[in-house]
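[1] Following is a predicted model, sequence given first.
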Amino acid sequence: MHKIGIPLEGFAEFSKIVAANGAVLIKNQEQILPIKTTDRVSIFGRTQVNYYRSGTGSGGSVNVLYNTNLLGACRTHEAITINEDLAAIYETWVSQNPFDNGGGRWACEPYHQKEMLLSDHIVKEARGKSNKAIVVIGRTAGEDKDNTNEPGSYQLTDEEKNMLQLVTKHFEQVVVILNVANIIDMNWINDPSHRHPIQGVLYVWQGGMEGASAVVDLLVGTITPSGKLTDTIAYSLQDYPSASNYGDPIRNFYQEDIYVGYRYFETFCPEKVQYEFGYGLSYTQFEIMPKEASVIIKNNEKHIQLEVLVKNIGTHFAGKEVVQVYYSAPQGKLGKPAKALIAFEKTDLLAPGTSQILHISFPISQMASYDDSGITGHKSAYILEPGEYIFYIGNSVKNVTRLHIDGKPSYHQASLEVTLQLTEALAPTKAFTRIKPGARNADGTYELTYENVPTQSISLSDRIQENLPESLPITGNKGYTLKDVYEKKIPMTTFIAQLTEYELATLVRGEGMSSPLVTPGTASAFGGVSDSLIAYGIPAACTADGPSGIRMESGHHATQVPIGTLLAATWDTKLVKSLYELEGKELLRNQIDLLLGPGLNIKRYPLNGRNFEYFSEDPLISGVFATAITQGLELGGSYATLKHFACNNQEKERSVVDAIVSERALREIYLKGFELAVKEGGAKAIMTAYNPLNGHWTASNYDLNTTILREEWGFKGIVMTDWWAKMNDVVKGGEATIQNTHFMVRSQNDLYMVVGNYGAENNIYGDHTIEALNSGTLQIGELQRCAMNICNFLMETTAFSRMTANKPKLRFIKASSEPTSIEPHSLAENPEVTFDPVCPPCIKVSTAGVYHIIVHMMSPESSLAQTASNVYLNNELIATIQTNGTSGKWITQKLVTVELECGNYHLTANFIKPGLQIGSVTFQLAPSNN
């Protein structure tokens, strides 16, 4: 029995544990936290009621059975007593000033909500009834819109500043809770104008549907905070090295190169950091004592191995600590960051006085740097330059001590060593400069200098031609099915050779959103999207958003889990892997084969609106958490889709802004997390980004999708575009369109996501695949190669095991037995029914049979916006219309095929997201088979 739309038992409760483990305690003077049973607490800020569970867009849209807010969670916890008089004031004000969702339209929700203007009287009254104050500040963010360095986004609003002024005026003990999508400006924390200093600050991020309950557990000390920052909080946005090169709508030069986040600050200006990478306090204290570290041979390769004793030296609270290992490489000819994270481990829960020994090891080759210029004499290679490699251990990038290796103060690399020889790939074609450390200053920092970035020197055209796959002669249908390949009766090549050019072109088109071929309300169907492909035994696999839980616009429910920022802040890969094993089971329950996540782009700059989906400014953190999620999902029965490949680091003009990046920065920073998730996590699906990368849109970027991903990393899975993406010439670059699927195929991006439902077979978007085959600009072997990638993947999915030889039985909808007050529209006279949402039509079916239901619709939104509506016959859900914006153009889309009996039917629609207009619905009677 299927349980579609029934959340997995125990999943939400486990997500609450994860949410608590990712909270980062920034300040806790005089042990203001945890709250004692003798405390009386006043809670300020509307976010206590309108609590954020996730960001916006496809990464946050989950239909949940319930949601928690902070006020409600506090009320139900016996260990905390709140000021109900103040709570009532807020509840009344919120009811009169309801939550503004921007009209529900795509990317229109404001990133902050209007705050109640406090009066001195209200705060003074609250102080008379309570001794502690909690101030809750909320922010969201999301897809298609960046944050801004303005009040209500990165900065506090005047109302929020006024709230802090008044609360700190009357309360000696104040805690600020940050229910936010990403880091925000923190200069208010030590504002000298506050009469009493803010004593406690806790980043709780957005913890999913149980996030608020997790916060209460932290506030009362049931759980001790153990999260650590995975991003640097600088004093000013202008201090970030990408600040001057962020936000351009046409091109974005990554001039800071490999010096992202703490790599930059530690190397050039550590004084500009307010809260460092890896920082986070606890209710208890720990002592980190390295026992021994040595060089060993493991898997025929040199490793550094160390033992670390971690002891809870506190007296009252159990807690967890994160041991972080950093290294400093010799500057050499390439230039290096002053510190880079190379390993970390989190302890178990340690009671006061108890300890744990952690065993940490990593390959020495992991410290190699990529030479994209040939300055070391070894171009396009990973190099260990000679000199001293120094190691540090501690619980943040700043709070570290030096580590000895085999009794020596450093690891000595005697001579230059090439650890991996590669070929030039993805080098930029535009000239620009990048920063590089110069002379070392007396304080240990380096002067900031610049050098020219190496540009492309290879012939991309020659590379593609030299690596064209063999074209299989088309044999036509020989009676083989995909099951024959699975059972090893025939090779995949024999099976694929049966498919015609048109069948192959159909196979590389996914359909959606809300395809009737798969679970209602999900993102797409791909594979068996035509009768002929289904006849070959190719199943229709299902994908669904997103990183924070399953998005089903049909109204079906799912569990919403914490955002990516919070997951990484746990620094606990085992915990996150277990969380996503449960996610995999929920996906399996809903017959979903691929989760469109995790997102693991680098947080290059704090204003990226989509940072909440991503993990960190650090590639190691990004890679290991993507690996944990990938492995967890597969254990649960589904698969991950790594996204957005690559450099989706800006939402402004995200489908056109060219990321211009050096090959070294790509390999060491922006692709490294993907590489780890492929090599260590065994990822089997990847989604390319909307943006061009060094002149080539990622969906048609040969070096990205073939040279690096498949040839260097050994990736064997599928690559899909982001929804309604563009592609340009795989060699020449230039302008991009959605029709350029032949360039997509040539780059070995296997799937175009998505065309409208029932639109893959008849090429409703008019792509150039068949035209390119006819002109010789695409070889049939390239299309067959993508088809084999897709079919090999499909055989591993539960969609393949669910598929049977018999076609699914058509859905039968009974006629209404209730009388109608309006004259029914007769389908016999006119199969097209004008739709009026105010006065929904009643239709009369005079001829029983199978009907194709077709909708004529329009959305005034842009092409990347999304909107949805559920369609009902006699209050029974038959289909979900989910589409991108059509910019005001009316389009026709087949929804579903159903069987109807004679009688009346009430046709209604529930517009889940505004922006969709239904003009008419056509009931097309299918020819009888008799």
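    Received the coordinates, thanks. Numbers count the residues shown, from 1 in each chain.

[2] from here on, contacts and neighbour counts on C-alpha atoms
    OK.

[3] Spatially central residue for the chain, please.
    Gly599 (2.7 Å; C-alpha atoms, centre = their mean).

[4] my guess is that residue contacts His644, does it?
    Yes: if you go by C-alpha atoms under 8 Å, Gly599 and His644 touch, sitting 6.2 Å apart.

[5] Check the spacing between the closest residue to Ile780 other than its chain neighbours and Gln285 real quick.
    Closest residue in space to Ile780, ignoring its immediate chain neighbours: Ser471 at 5.7 Å, by C-alpha to C-alpha, 6 or more residues apart in numbering. Distance of Ser471 to Gln285, given as C-alpha to C-alpha, to the nearest Å: 65 Å.

[6] could you pull out the helices for the stretch 351-500 of the chain?
    For the stretch 351-500 of the chain, helices defined by DSSP state H, counting those that start in this stretch occupy the ranges 460-466, 482-486, 492-496.

[7] do you know which of those lies nearest Lys161?
    Nearest to Lys161 among the helices of the stretch 351-500 of the chain is helix 460-466 (55.0 Å), distances taken as C-alpha to C-alpha.

[8] May I see the buried residues of that closest one?
    Residues of helix 460-466 classed as buried by neighbour count (16 or more other C-alpha atoms under 10 Å): 460, 464.

[9] That one: how far from the chain's middle?
    33 Å (C-alpha atoms, centre = their mean, to the nearest Å).

[10] now swap in stretch 756-769 and tell me
    28 Å.

[11] Likewise for stretch 568-582?
    Worked out by C-alpha atoms, centre = their mean, stretch 568-582 lies 15 Å from the chain centre.

[12] Go ahead and name everything in contact with that stretch.
    8, 11, 14-15, 18, 21-24, 226-230, 322, 344-346, 567, 615-616, 621-622, 624-625, 628-637 (C-alpha atoms under 8 Å, 6 or more residues apart in numbering).

[13] let's bring in a second model and compare:
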Amino acid sequence: MKRSKLWSGLTSTSAALLVVGLIGQNLAAANASYINTALGTTTTKVVQTGEVGDTTYFKSQFGDFDDPDAQAAAIAAALEQNVNEMREGAALLRNENNTLPLTNATRISVFGHAAVDPAYQANSAGNKVTNGALNSIDLKTALEAQGFEVNPQLWDGIAAGTATRAQGEAPQFGGGYSVTGTATNTEENKAFYQGLANTWANDYKDAAIVVFAREGGEGHDLLMDDVDTDGSTISSLALHKDERDLLEMVRKDFDKVIVLLNSPYQMEVQDIIPYADSILFIGYPGHQGFTGVAEILKGTVNPSGHLTDTYATDSLSSPAAVNSGTRTPQFANVAEINATIGEDENAEYMSFQAEGIYIGYRYYETRYADAVMGQGNATAPVGALEGASSWNYADEVQYPFGYGLSYTTFDQKLDSVDVGEDEITAKVTVTNTGDMAGKSVVQLYAQTPYGDYERQHGVEKSAIQLAGFGKTQELAPGASETVTITVDKYLLASYDTTAHDGAGGYILSDGDYYLAIGEDSHDALNNVLAAEGYTAANGMTADGTAAKTYSFKQSFDDDKYRTGENGAIVSNQFADADLNYWVDGAGTYLSRSDWEATYPVEQTTVEATPEMMNILAGEWYEKPEGAPSYSEVAANFGVDSGLNLAMMKDVPLSDHETWLKFIYQLQPEDLPNATAESFQSPAVGDLSPAFAVGDGCDSVGGTYPLTVEFNGEQVNPVTTRYCSNVILAGTFNADLYAGRGTMMGEDGMWSGYMINYNLGNDLHRTPFGGRNFEYMSECPILNYLAGAVEVEAMEKTGSHAGPKHFVGNDQEFYREGLVCFFNEQAFREGNLKAFEGSIRVANAGGLMQSFERLGLKWYSASYALNTTILRNEWGWNGAIDTDAAPCFDEYVDGGYKNHAAEVLDAGTQEWCLDGVGGHGQWILQKAKDTDDGHLLELLTEAAISWEYAISRSVVTNGTASNSAIEHVTPYWQTAITAEIAVTGILTAVFFVLLVLSKTKKKAKKQ
């Protein structure tokens, strides 16, 4: 009896473990790329068959990858880059009575939930920083390092509070599809702080520092309509009741009040100003950015950062806010759309970008200029603050784009401007006229003509636009430096959809062009207006300085930028992305020709027509007429040409014949692996090994290979989380842009990453975009210029840059499948221009696309975007990856991201989070089933693109002409297989013993 029970129990247990092993094996196989990345394992290794020389083609500047001292030096340099970004990127917005620096204040009190629980970063890819983490520095520690004594009882009291930055409930999309939600803000209430008042009643009163945070992130836009604790509905970027109560209390008890804005999203600071002597914008600090914050507060460092966004009085006052974010409207016939094409196509929401080119300062400054010049009905009340009888710039804007104060003063003199055929060179002498050493940013702006031709042809113009910038070294009092800024005249061209008899193209307008230096965009515009004869009597906020401008004449030219990099004609490509293409007169775009008549006052929505729904359904691929058969193309494969990866690292892509020979060594069944990417990409046959992939705009993720001791344990240090990109961009320092690129490349090299999907180039269409912290600015020219510098530096490391999210990812709310309508001028001069520096100019190794739709087509399925623009106009050869399109096992056709043939045919080559190559496998099977050799040709070209990127990367380290790829089984797979084998054998043995025991027992009874 006892033995039978024993064998029965052991059989059941071992059988259960066998089932667990089998299920685990299937799950592990589907998620192998994640597991390999997490454990640092791989499925391949490179072996040599003879003598080789130095095969480390891409070297770390710090030394060998197995040298602990070299690793320590790399980490130290990355953290120093992080601190330097804050030192030069934090923007001082207010400093009444020279409250800062706190040179004589030592005993201070720090307030705000965000002080003890800061937003080091928002939720997204890359490594996360928390209080007490290895290499992280919190605000209190940073302040104490500068000699401040921080009120300990107050700090501990706030830390013991219950406030959190909660993330809102996720609204439901059609078919139960859950969109990740929106972000809300929480601060302790008045009573909480009153209970701590005794901690500062008689001490720690030299100064009060108050920290406010806003946190969005991937999947989380900031709420445009937030409910405050008193029940009122306000913008989440407005000061909330508990925050105002805190400021009132602090203002009453302290002579010096400093507010830190721990938010990359533009808060409504007009309600903070009455309470604060100083306001310092710090964005997200990453690992050690608080060190830079504390140094600025103490005066060890003089702030030199400038805003990369406009701080409006009302965060909802921009025209873009009407049809975006949490106010995005649905199509008028959603039920019909879902019934016709299926809810899984995610085609419920539409965003008509009525603002056109007028995003950020291009709206506020242009409307201001027209108000001064008395044109375009610019002062009409439409779009003005609630209750205002007219639109007035001084009421609408608190701090303009480019704004930032210093502890010293500078004089900038425009020495000379040389206008060449292709470039403009300006020289500016900067003199420190104050009594403290500091750095000065030189901002150069341009105004291009807006005349009769532009009005008649619908070519919109911003009254002022950034053209270039530079930054001095640290200047001692009285010292001077001449800064030279070179401007590509291409950046002054406008896209005209009517040019060349309606074919479209870039034009240089006829008329007077102005260049101006200024402390910010508004100051520069005032200087231009002064040169044009306007004064404060015309309604200017202040008289400008004409001497800080230069003008030249340019005749109309529509040929200079007619062709792209490869001689391709630049022409209209996105007419069908305009809502009016589908429904005549359905949408009105904002125009400075008449602000009153064109300003969007209500959401724009339409009923999708049957033709529109047909495209939204996502299936239009057809086998081309005359396409070869599958067997014709497949016959080329399986031919050993003796080529390996190392031999291809210097072969140009133009040598297409050699690249085909390289790929034709595979079998067709190997090609799907070239379309797979899920943090670790699998080996492609015997041509290239498996490797890891990084992801994160401010951190590539991953760890350094050598362990260090931390809290009594051996751990692998994570790669650095740098400051949010708004802080980096706000340095206006090309050396720091290059430094970020270099160090993220180093981080990628040490982590073994072939490519890092980073460098957020999208625009801040509104202040509410959840991923604005990852993206640089509201200005496409700043993104263009800064991105080019960062990518160029990163590419030199051999760990590729992969800018994202290409293109137009400006909101998280219903981002998956969102139908975006816009006009081509706005798209080319805005979203595309913001990426062009990183891609066309600096030649990034890859890019990651966006979730949204370009008009009716998913960005990844747009031939016009991914082939005509990227390959033809820009002449770019990098690898194109979708945003997350998961495939963990068997590919399922359907759903807006699962129309694989259309995506591949458009020019996209890899699917993010498809570690098993499921999309490629489906395409290969479709090619076989339909005898479509064209699809096999497309898979071949995708493999060439991917292998080309690999051959220019750190993955080639260790390879040589006599190298071979050997496939290995990671230890965890062996362990799972062993577990299955052992439990299988034990189950069989225990079952036999159970049967024998019962048989023996039965025999005894007989």
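    Here it is on my side, so go on. Please read these numbers as outputs of a predicted model, since none were measured by experiment.

[14] Which secondary structure state does the aligned residue in the first structure for Val250 of the second structure sit in?
    Aligned against the first structure by TM-score structural alignment, Val250 of the second structure finds its counterpart in Val167. Using DSSP: H, G, I helix; E, B strand; the rest coil, the structure places Val167 of the first structure in helix.

[15] how close does Val167 of the first structure sit to Glu125 of the first structure?
    11 Å.

[16] More neighbours: which of the two?
    More crowded of Val167 of the first structure and Glu125, by other C-alpha atoms under 10 Å: Val167, with 30 against 13.

[17] surely that one meets Val174?
    Yes: in this structure, Val167 of the first structure is within contact of Val174 by C-alpha under 8 Å, at 7.5 Å.

[18] what residues do those two have in common as contacts?
    Ala133.

[19] Wait, Asn477 of the first structure touches Gln498, no?
    Yes: contact criterion C-alpha under 8 Å: Asn477 of the first structure and Gln498 qualify, at 4.9 Å.

[20] Look at the two and report which has more neighbours.
    Gln498 (21 against 14).

[21] ok, the closest residue to that one other than its chain neighbours - contacts?
    Sequence neighbours aside, Gly476 is the residue nearest to Gln498 of the first structure in space, at 4.4 Å (criterion: C-alpha to C-alpha, 6+ apart). By C-alpha under 8 Å, 6+ apart, the contact set of Gly476 of the first structure is 497-500.

[22] counterpart of Gly476 of the first structure in the second structure?
    Aligned partner of Gly476 of the first structure by TM-score structural alignment: Phe637.

[23] could the helices of the stretch 351-500 of the first structure go into CSV alongside distance to Thr38 of the first structure?
    Below are those laid out as CSV (distance: least, C-alpha to C-alpha, whole Å):
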stretch, distance to Thr38 of the first structure
helix 460-466, 71
helix 482-486, 66
helix 492-496, 70
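
[24] quick one, which of those is nearest to Thr706 of the first structure?
    helix 460-466 (9.5 Å).

[25] Now His287 of the second structure: closest residue in space, sequence neighbours ignored.
    In space, His287 of the second structure is closest to Ser136, 4.5 Å off (C-alpha to C-alpha, 6+ apart).

[26] how close does the alignment partner in the first structure of that neighbour get to His557 of the first structure?
    Ser136 of the second structure maps onto Asn67 of the first structure when the alignment is built from TM-score structural alignment. Distance of Asn67 of the first structure to His557 of the first structure, computed by C-alpha to C-alpha: 12 Å.

[27] circling back to that earlier point, confirm for me that the residue nearest to His287 of the second structure is in contact with Gln288.
    Yes: the pair Ser136 of the second structure / Gln288 is scored as a contact, 5.6 Å apart, by C-alpha under 8 Å.

[28] between these two, which one's more packed in?
    Applying other C-alpha under 10 Å to Ser136 of the second structure and Gln288 shows that Gln288 carries more neighbours, namely 27 against 20.

[29] What lines up with that one in the first structure?
    Here Gln288 of the second structure is matched to Glu210 in the first structure, going by TM-score structural alignment.

[30] Name the nearest residue to that match, ignoring sequence neighbours.
    The nearest residue in space to Glu210 of the first structure (C-alpha to C-alpha, 6+ apart) is Lys16, at 5.2 Å.

[31] Quick one: the helices in the stretch 201-350 of the first structure, in order.
    Counting by DSSP H, counting those that start in this stretch, the helices of the stretch 201-350 of the first structure are 211-220, 262-268.

[32] out of those, deepest packed?
    Across these, the average number of neighbours (mean count of other C-alpha atoms under 10 Å) peaks for helix 211-220, which reaches a mean of 26.

[33] what distance separates that one from the centre of its chain?
    Here helix 211-220 of the first structure is found 24 Å from its chain centre; the criterion is C-alpha atoms, centre = their mean.

[34] now do stretch 823-832 of the second structure
    18 Å.

[35] Ok, stretch 119-139 of the second structure next?
    Using C-alpha atoms, centre = their mean, the offset of stretch 119-139 of the second structure from its chain centre is 18 Å.

[36] helix/strand/coil for Asn162 of the first structure?
    Asn162 of the first structure - assigned by three-state DSSP - is helix.

[37] quick one: it and Ser130 of the first structure, what's the gap?
    20 Å.

[38] what do you get for Asn792 of the first structure?
    Asn792 of the first structure is 64 Å from Ser130 of the first structure, where distance means C-alpha to C-alpha.

[39] Equivalent analysis for Ile122 of the first structure, please.
    12 Å.

[40] Show me which of these two is the more surrounded one.
    Ser130 (17 against 14).

[41] rewinding a little: surely the match of Gln288 of the second structure and Gly10 touch.
    No: Glu210 of the first structure lies out of contact with Gly10 (C-alpha under 8 Å); the separation is 11.7 Å.

[42] residue in the first structure matching Tyr265 of the second structure?
    Tyr265 of the second structure maps onto Asn182 in the first structure, by TM-score structural alignment.
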